[in-house]
Every structure is written in C-alpha cells, then in structure tokens.
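In: Okay, predicted coordinates and the sequence, questions at the end:
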Amino acid sequence: MREIVLDTETTGLDPLQGHRVIELAALELVNHMPTGRAWREYIDPEREVEEDARRVHGIDNAFLEGKPKFAAVAEGFLEFLGDAAIVAHNAAFDMGFLKAELLRLGKPELPNSVIDTLAMARQRFPGSPNSLDALCRRFEVDNSSRSYHGALLDCELLAEVYLELRGGRQPGLSLAEERGSSTSRTRDATLVSLDSTAQKPRREPRPHAPTVEELEAHKAMLEGLKDPIWIRQ
C-alpha cells in the first residue's frame, strides 16, 4: 500500500486571500513505512511572505528569489504523488492551498484520498494537545532539530507519528489472501514471513486424569463442606 506524507509552507494562512505555497514536500510510504524516496521544492510565490508566516517557517523572499514558480514544479509533484493516499496533519490547510495552486493552472482538484492525522489524534486523545510537536513528545519522536517549521522535516516527523497513531511498528498481522501464500507482518521495516504450513514436532498428549492422591484430597475437602454441589444427585 503506497501513501504520501505531504506538507506545505506558505506565505500566509488563507489561499482565498491570494496566499501561495512556498515549499512543498512529499515523502513516500509503503505499508506505512518510509521507503527513502522523497520530493521537495522551494517555490517563488510571486508575492510577499507575511511576517507572521516567516516567523513560523523562517523562509523569506530573499531566499525564494530565483526559485521555480509552481507551474514549473506541478507536473513533477503530480507524477511523484500518483494515485497514492495523502497523509497530512491538519489536511484541510494543505489541501486548500494545493487546490488553489492547481486551479490557477487550470488543473482539476486532486482525486487522491486524504488521511488527516490531526483528526486521528483528536479521536485517539480527545481534549489533549495534538499539534505535531505535542504528538512527537507523546510518542518520543525526536524533533529537536525543528527550530522552524519545514515541509520536508515535518513530513519525516509526521511519518513516524502516523505510524504510532496506527498502533506502532507492529500494528497487527497482515493475513495472506491468496491460497498457499504465507502470513506476513512488518517489524521495523523488515518483512517477517510466518509460514503456516511449516512442520512442527509432534508432542504427545499430556495426561489430565486426576491421580489417586488428588481424588482422596478432593473427597476429604468435600466432607468438610455443607451440602457441596459436587455430590448432589
């Protein structure tokens, strides 16, 4: 199963007010585990980065000068994304910006299914802080290098958090569907094969009948009880 962890950094908070994407990153998962493949581009937004946004991600217009425009990177991003499900934290924010950017290019809205890890966290930990930083602390994911928000770094952290939200590195057994195939599971990115047809040494049945001593002890116990149900007719 292929999924793409996705994150954006932007010039502001609202695409409907003309704010643009300035960093777009995507990280590939297969069976919920990172494959090592990732895609990231900084983008010239063709407008000023607001100061409040700059304080969050540390990216200013001087850094973005000369970077490609979204139109130049869109095809590469869409090719990397393919038909994979999208995993994002507060997905409505990122998907809203992507929808606006694609609309400017006359492209349709992304048809990919979307998994919102913020919604997953709120359902699992209602009433608790569920920001990415808070979830990293909860799951002991090292985010010490996150002095600023950065799309690719946030994708890497979110991939670990997402795995924990799904139950950790051993979320369960993946049962084989095809006849003759073995059951398998994933453990720390290593596929472990569990062959249900493997021959096991035959063990002789253990005796379970009570011994004479045990029967006598049971009889003595019953004699000390008042009207025990074990001897009623």
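Out: Received it, and whenever you're ready, just let me know what you need. Source: prediction; values computed, not measured.
In: going forward, measure contacts and count neighbours with C-alpha atoms only.
Out: Fine.
In: Quick check: the gap between the nearest residue to Arg37 once chain neighbours are set aside and Ala53.
Out: If the residues on either side of it in the chain are set aside, Arg37 comes closest to Glu28, at 5.6 Å by Cα to Cα, 6 or more residues apart in numbering. Distance of Glu28 to Ala53, given as Cα to Cα, to the nearest Å: 27 Å.
In: that older thread, show me how far the helix or strand hosting the residue nearest to Arg37 is from its chain's centre.
Out: In this assignment (DSSP states H and E), Glu28 forms part of strand 21-30. On the basis of Cα atoms, centre = their mean, to the nearest Å, strand 21-30 sits 14 Å off its chain's mean C-alpha point.
In: Give the buried residues for the helix or strand just after that strand.
Out: Per DSSP H and E, the first helix or strand lying C-terminal to strand 21-30 is strand 33-42. For strand 33-42, the neighbour count (16 or more other Cα atoms under 10 Å) marks Met33, Pro34, Ala38, Arg40, Glu41, Tyr42 as buried.
In: Take this one as well and set it beside the first:
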Amino acid sequence: MIVVTLTKVPPSLRGDLTKWFQEIQTGVYVGTVSARVRDKLWDRIIRDIGHGEATMVFNAQNEFGYQFRTTRKDREVVDFDGIPLMKRLNSVRAPVKHGFSTAAKYHKARMYSKIRSQPNQNKLNDSFASIDIETTGLDVIHDKIVSVGAVKRSINGEFQQFNAYVKIDDPMPPKISKLTGITNEKLNHEGRNLSEVLNELTKFVGDDVIVGYNSSFDDEFISANLRRLGQPILTNRLVDLLPIVKKHNKFLDNFKLSTILGEYEIVNSHPHDALSDASATMRLAEELIKKGQLVI
C-alpha cells in the first residue's frame, strides 16, 4: 500500500497521479505499485511539483513496517536506529525551479540568492565553501551526478579540498565525456557510491556559507539526490555570485562562468572539472570581496 499527499501542486500532476492511484480525498492518493514504479513516480512528483509539497508513505522492512519521503521544507526524514522519524526544522527552505530564457535564469539566480541568504545577501561569514558538480545532462530527474568538487576557506584563510567521482549504472554520454574528460573507465576505477559521496560532502561543508555561480543548478541536483537517498538536504545559506557579477558588469556579451573569469583575470586550467570549477568560483568570490562587491 502506498499513500501520497499533495498540497498546492499543479493540476497536471494531480491528474497524472490518478493514472496510478485513487484519489480518496483532495490531494490524498492511495494505490499499490511495484517499488520500481513507486520510485519513478516519486521522481516525477519532484520534477513536476512546482511550488507545492508532497509526502509519500510506503511499505518497508523495518520495525514500523513503513517508510516515508517528503518535500516539505519544514520537515526532514531521519533514520533513528532503523526507525524512520519526521524531524521538524527550525528554518524553512524555499524551492526554486529553472526558467528557460537567459533573463529567467538571471531572475531565478537573484531570487534564489535572496531565498537562501540573510537580509544582506552580499555579506558572508569568515568561513565559506564553494561546490561544483558534473552531471550526465541537465535533467535533474533522469541525469546523474558523476563528479563532485568543493573548496572550503576557513576563518584563518586556510583552504581544504574535496573531490570525488561517482559510479553510475549507465555509460557516460559521449558528448559529456568529451566535455568533462570523465570516462567510463575513470568512473569504474575511481567512482564511489553516490550516498557515500554526498554524505562526505555534507560533512565537508558543515554549516559554512556556500558560494556558487548559477547555484540553483547544482543545488537542485544535490537536493533531489539527497531526497532520493533519504539523507538530509543542505540548508546552508547560499550566495549566488551571478546576480552580484551581473549588477557590476552590465555590458558584457554574456555571463557564462568562463567569460566572467576572464573579466576578473582568473585562470581556470580545467573547465568542466568539478574541483577546478569550484576553485575558480572561490577565487571569483575572493576577487569580489577585494573589490568591495562581496563583503565578509
């Protein structure tokens, strides 16, 4: 038996679920499907949920006999010695979805930075981190994370690095492999389980502020995968450098990371390498700090 509850979701998603479940009350769906179909339906819910919320309860082999998942921003699913519990969070995390036009991306970046920042979005703590990922594509539901890189600057100015490759079941798309230099052989020999990698990443960044460039893309991928794995999502304050850069460089031809790095005379020796891109983003943050555009 599977129960799904939906609130404030698009009508199209509600209609889609009626193909598989019976709606016994507004927003409450009940049915029985295989674990494979259940997981794919959950992926579809995450993809099409808009600004709504969803919770799924299903049979599981644990002491309670059930497990649950949720997209609620004020709750977190935690495992207590094999017992699933719903933890109430003190802070609420708001969702964001990508737009398709360039203007929409800049608008989303500005709004995302405001959502995840304190009132002064340009102000950082002394310790902060930068995260970058490489994926098999742009679809947060169907594509996979294959590489995670992060750099952390401590209060005393020292730097630490985190770099990991992720094993995937499907072969690397040739175009992505050519772009990133990540081959099937590299993932087979150096790749690790995604759950292990994301767990270590969460410990690495701790409570530090996270800086990024067009951060919503990386954050949505990481958050979606943490939810699938039943791990706590990152709730760190996030500062997106894209709207800050755009505010002070209005007449550039474009706002790709490579263009911005060139404008600030930052050399990224290995573009589309997660650790190299994270390091370059960290250096960009430091340049913005020096210019007084990003204040510590």
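Out: Structure received. This is a predicted model, so every value here is computed, not measured.
In: Fetch the TM-score of the aligned pair.
Out: Overlay of the two chains. TM-score (TM-score structural alignment, normalised by the length of the first structure): 0.65; 169 aligned residues with a Cα RMSD of 2.3 Å.
In: Next, find the distance separating the alignment partner in the second structure of the residue nearest to Arg37 of the first structure from Ala129 of the second structure.
Out: Aligned by TM-score structural alignment, Glu28 of the first structure pairs with Lys152 of the second structure. For Lys152 of the second structure, the distance to Ala129 of the second structure equals 4 Å [Cα to Cα].
In: any residues in contact with both of these two?
Out: Taking Cα atoms under 8 Å, 6 or more residues apart in numbering as the contact rule, the neighbours common to Lys152 of the second structure and Ala129 are Val205.
In: Nearest the geometric middle of the first structure, what residue?
Out: Tyr162 (2.3 Å; Cα atoms, centre = their mean).
In: Contact partners for the alignment partner in the second structure of it?
Out: Counting by TM-score structural alignment, Tyr162 of the first structure lines up with Ala285 in the second structure. Contact partners of Ala285 of the second structure, counting by Cα under 8 Å, 6+ apart, are Val211, Leu241, Leu294.
In: Secondary structure and distance to Met56 of the second structure for the residues you listed - can I get that in a markdown table?
Out: Output for the contacts of Ala285 of the second structure, formatted as a markdown table (DSSP: H, G, I helix; E, B strand; the rest coil; distance: Cα to Cα, whole Å):
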| residue | secondary structure | distance to Met56 of the second structure |
| --- | --- | --- |
| Val211 | strand | 32 |
| Leu241 | helix | 35 |
| Leu294 | coil | 41 |
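In: Translate Ser179 of the second structure into the numbering of the first structure.
Out: Let me fix one detail, which is that residue 179 of the second structure is Leu and not Ser. Match for Leu179 of the second structure (TM-score structural alignment): Val56.
In: Now Phe68 of the second structure. Nearest residue, chain neighbours left out?
Out: Nearest to Phe68 of the second structure is Val57, by Cα to Cα, 6+ apart, at 4.3 Å.
In: doesn't the one you found fall inside a strand?
Out: Yes - looking at Val57 of the second structure with DSSP: H, G, I helix; E, B strand; the rest coil, it is inside a strand.
In: what about the helices in the stretch 151-296 of the second structure?
Out: Under the criterion DSSP state H, counting those that start in this stretch, helices of the stretch 151-296 of the second structure are mapped to 174-180, 184-190, 194-205, 215-229, 241-248, 257-263, 274-290.
In: JSON lines for those helices, including distance to Ile46 of the second structure?
Out: Formatted as JSON lines, the helices of the stretch 151-296 of the second structure follow (distance: least, Cα to Cα, whole Å):
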{"stretch": "helix 174-180", "distance to Ile46 of the second structure": "24"}
{"stretch": "helix 184-190", "distance to Ile46 of the second structure": "27"}
{"stretch": "helix 194-205", "distance to Ile46 of the second structure": "19"}
{"stretch": "helix 215-229", "distance to Ile46 of the second structure": "8"}
{"stretch": "helix 241-248", "distance to Ile46 of the second structure": "25"}
{"stretch": "helix 257-263", "distance to Ile46 of the second structure": "28"}
{"stretch": "helix 274-290", "distance to Ile46 of the second structure": "25"}
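In: All good on my end, thank you.
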